[in-house]
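Trainee: heads up, no residue letters with this:
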C-alpha cells in the first residue's frame, strides 16, 4: 500500500507545543489565568498601584500571587466564618501555603502600613473591602484627598491617616462609619474646611473613643 504522507510541523506549531508544555509544568501560569477572589483582585490591580504611586515600594512588592498570602506585608486576613488566618511566623502551617491566594472564603481584615514610604494616594476601592476593620496608613507621603468612598465601608472601626500630605475637604460620607467607628486620626495633614455634618442625620458615634483632626 502507498505510504502515508506526513506534513512536517511548522515552526509556529513547534513553538506552540513548547509553550503549552512549559505552562503545564508551571503552577503559577494557571493561578494567573484563573479569576482571583474579590479582595485579592482589588489589592493587586487597584489598591497596590494607587498606594505606591509612581515609585516601586519594597513592602508592597510582597503582594503578588507567587508569594504565599501569609507573607504579604502589612495585612491580616479572616475567613468567612470569622476565624482569623494564622500567619504568626514560620511555625504557622499556612506560612508557605500558596493556594490561599485563590481561597474565596478569605477576606481582608486589616491593612497596617505605617511609615512604609507610600507615595501615592488613598484608594477609593478600600470602601469595597467588606470585612476591613483596621486601616493604618499614617506617617507616609500619601497625597490628594480622603476619598468619599471610604465612608461606604461596611466594617471599618479604626482609621489612621495621620501625618500624610492629604488635602481638600473631608467628605460628609466619613460619618457613614459612625455607628462602628472607634478611632479616626487625620492629624498632620492639610485638610481644609470645617468638620462636615453627617451625611445621614440619624448617625450616632456611640463607640467613638478617639477623634484627632488637629495639626
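Mentor: Happy to help now that I have it. Predicted model only: the values in this text are computed from it and were never measured.

Trainee: Only C-alpha atoms from now on, for both contacts and neighbour counts.
Mentor: Will do.

Trainee: biggest helix in this structure by residues?
Mentor: helix 11-24 (DSSP state H).

Trainee: Can you list the residue ranges for strands in the chain?
Mentor: Secondary structure of the chain (DSSP state E): strands at 75-79, 106-112, 134-136, 143-144, 158-160, 165-169, 183-185, 190-192, 210-212.

Trainee: Any chance of these in JSON lines with mean neighbour count as columns?
Mentor: Below are these laid out as JSON lines (neighbours: other Cα atoms under 10 Å):
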{"stretch": "strand 75-79", "mean neighbour count": "19"}
{"stretch": "strand 106-112", "mean neighbour count": "21"}
{"stretch": "strand 134-136", "mean neighbour count": "20"}
{"stretch": "strand 143-144", "mean neighbour count": "17"}
{"stretch": "strand 158-160", "mean neighbour count": "20"}
{"stretch": "strand 165-169", "mean neighbour count": "17"}
{"stretch": "strand 183-185", "mean neighbour count": "19"}
{"stretch": "strand 190-192", "mean neighbour count": "17"}
{"stretch": "strand 210-212", "mean neighbour count": "14"}
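
Trainee: In addition, the following structure is provided for comparison:
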C-alpha cells in the first residue's frame, strides 16, 4: 500500500509539473503573438523622433514597452496609446492580432493610408481614437463589428464618403466624433443608437436634410453639425425629441424656415448656435425661458422683429 501511495504521489507531482509547463507555454505563445503584432507595427513606422520607441525589442517585456499597457488578469496587451509621439507610418493588418485590446489611441501623429480590415478582429475594443492624422478612404463596413465600442474619434483626417449603415450595430456607443473630414452623408440608422450622447460631424461635406433619426435620439446631449451644406427646416418638436440636449450647433449651413416655436422646451440647453443660415421669421418670445443658456448665436440669418 505504501508503494502504491508513493507512486500515486509521484504521478500527481508529474501531472502538476506538466500542467504548469503547459500553462506557461500557452501564456508565452499569446504574449508572443502580441509582441509580433507590435513589432510589425514598428516596421511600418517610417519616422519616430528621438527614438521614442527605443525599448520596443525582444530584450524587453512587451508589457513594459512605451505606450503599451497589459491587463492584470490575462497579461495581454489591453491598451496601445501612441498619442502625441510625432509618428509617421501606416497600420499593418497584424494589429488585428491584439485580441485583448480595449483601447487604441494614435492621437496627433502622421499615420496615413487606409484602415486594414483585420482591425475587425479587435472585438473587445471600447475606445478608438485616430484623431488628427492623415488617414483617408471611407469608414469600412466592418466598423460595425465592435460590440463593446463606446467612443470613436476620427476627427481631423481625410476620411470621405458616407458613414456606413452598419454603425447601427455599435449599440454601446456614447460618443462619435467625425469632425474635420470629408463625409457627405450620415445614415438615418444612426438614430437607433440608444446610448449615444455626443454626435460631432462639424466641418465636413454633409448635404441635404438631416436624417430624421438624428432628431429622435432621446439620449443625445451634444449635437454639432456646424460648417456643412445641410438644408431644410428644423422640426418644431425638436426639444421633445431631444430632451437631454445641452449643446446644439447647426451654424454655417443652409437651414431655412422659422426657428422652432417650442425651442424653450430644451430646458437643459447651455449652448445654442444657429448663426449663418437662412432662418426667417421672428425669434420665439419664450426663448427667454431657457434659464440654463450660457451662449446663443443667431446672427447672419433673415430673422425679423424685436427682442424684448
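Mentor: Thanks, I have the structure now. A quick note: this is a predicted structure, and the numbers were derived from the prediction, not measured.

Trainee: Pull up the aligned stretch in structure 2 for the longest helix of structure 1.
Mentor: Across structure 2, nothing matches helix 11-24 of structure 1 (TM-score structural alignment).

Trainee: Look up how far residue 81 of structure 2 lies from the closest residue in space to residue 98 of structure 2 that isn't next to it in sequence.
Mentor: Sequence neighbours aside, residue 34 is the residue nearest to residue 98 of structure 2 in space, at 5.5 Å (criterion: Cα to Cα, 6 or more residues apart in numbering). Distance of residue 34 of structure 2 to residue 81 of structure 2, computed by Cα to Cα, to the nearest Å: 15 Å.

Trainee: of these two, who's got more company?
Mentor: Set residue 34 of structure 2 next to residue 81 and count neighbours by other Cα atoms under 10 Å: residue 34 wins out with 24 against 16.

Trainee: how about that one, what's its match in structure 1?
Mentor: Residue correspondence to structure 1 (TM-score structural alignment): residue 34 of structure 2 is matched to residue 40.

Trainee: Please report how far that match lies from residue 213 of structure 1.
Mentor: Relative to residue 213 of structure 1, residue 40 of structure 1 is positioned 31 Å away (Cα to Cα).

Trainee: rewinding a little: out of the strands of structure 1, which comes closest to residue 123 of structure 1?
Mentor: Nearest to residue 123 of structure 1 among the strands of structure 1 is strand 143-144; the distance by Cα to Cα comes to 10.5 Å.

Trainee: quick one, which of the strands of structure 1 is nearest to residue 56 of structure 1?
Mentor: strand 143-144 (16.3 Å).

Trainee: can you tell me what part of structure 2 the closest one aligns to?
Mentor: Aligning strand 143-144 of structure 1 against structure 2 (TM-score structural alignment) gives residues 136-137.

Trainee: Just the buried residues of stretch 33-53 of structure 1, please?
Mentor: Buried residues in stretch 33-53 of structure 1, defined by neighbour count with 16 or more other Cα atoms under 10 Å: 36-40, 42-44, 47-53.

Trainee: let me redo that: stretch 67-84 of structure 1
Mentor: Within stretch 67-84 of structure 1, the residues scored as buried using 16+ other Cα under 10 Å are 67-79.

Trainee: count of residues packed around residue 17 of structure 2?
Mentor: For residue 17 of structure 2, the count of nearby residues is 12 (other Cα under 10 Å).

Trainee: which residue is nearest the centroid of structure 2?
Mentor: Nearest to the geometric centre of structure 2 sits residue 152, at 0.3 Å (Cα atoms, centre = their mean).

Trainee: That one -> structure 1?
Mentor: Mapped onto structure 1 by TM-score structural alignment, residue 152 of structure 2 lines up with residue 159.

Trainee: Touching, its match and residue 135? I think so.
Mentor: Yes. Residue 159 of structure 1 is within contact range of residue 135, at 4.9 Å (criterion: Cα atoms under 8 Å).

Trainee: residue ranges of the helices in structure 2, please?
Mentor: All helices of structure 2, identified by DSSP H, fall at 2-43, 238-241.

Trainee: Quick one: closest of those helices to residue 170 of structure 2.
Mentor: If you check each of the helices of structure 2 against residue 170 of structure 2 by Cα to Cα, helix 238-241 wins as the nearest, at 21.3 Å.

Trainee: Show where the closest one falls in structure 1, residue numbers please.
Mentor: On structure 1, no counterpart of helix 238-241 of structure 2 exists by TM-score structural alignment.

Trainee: ok now that helix, how far from the chain's centre?
Mentor: Helix 238-241 of structure 2 has its C-alpha centroid displaced from the chain centroid by 25 Å (Cα atoms, centre = their mean, to the nearest Å).

Trainee: So for it, what gets flagged as buried?
Mentor: Neighbour counts over helix 238-241 of structure 2 (16+ other Cα under 10 Å) mark 238-241 as buried.

Trainee: Between the residues you listed, which sits nearest residue 194 of structure 2?
Mentor: Looking across the buried residues of helix 238-241 of structure 2 and measuring by Cα to Cα, the closest to residue 194 of structure 2 is residue 241, at 12.7 Å.
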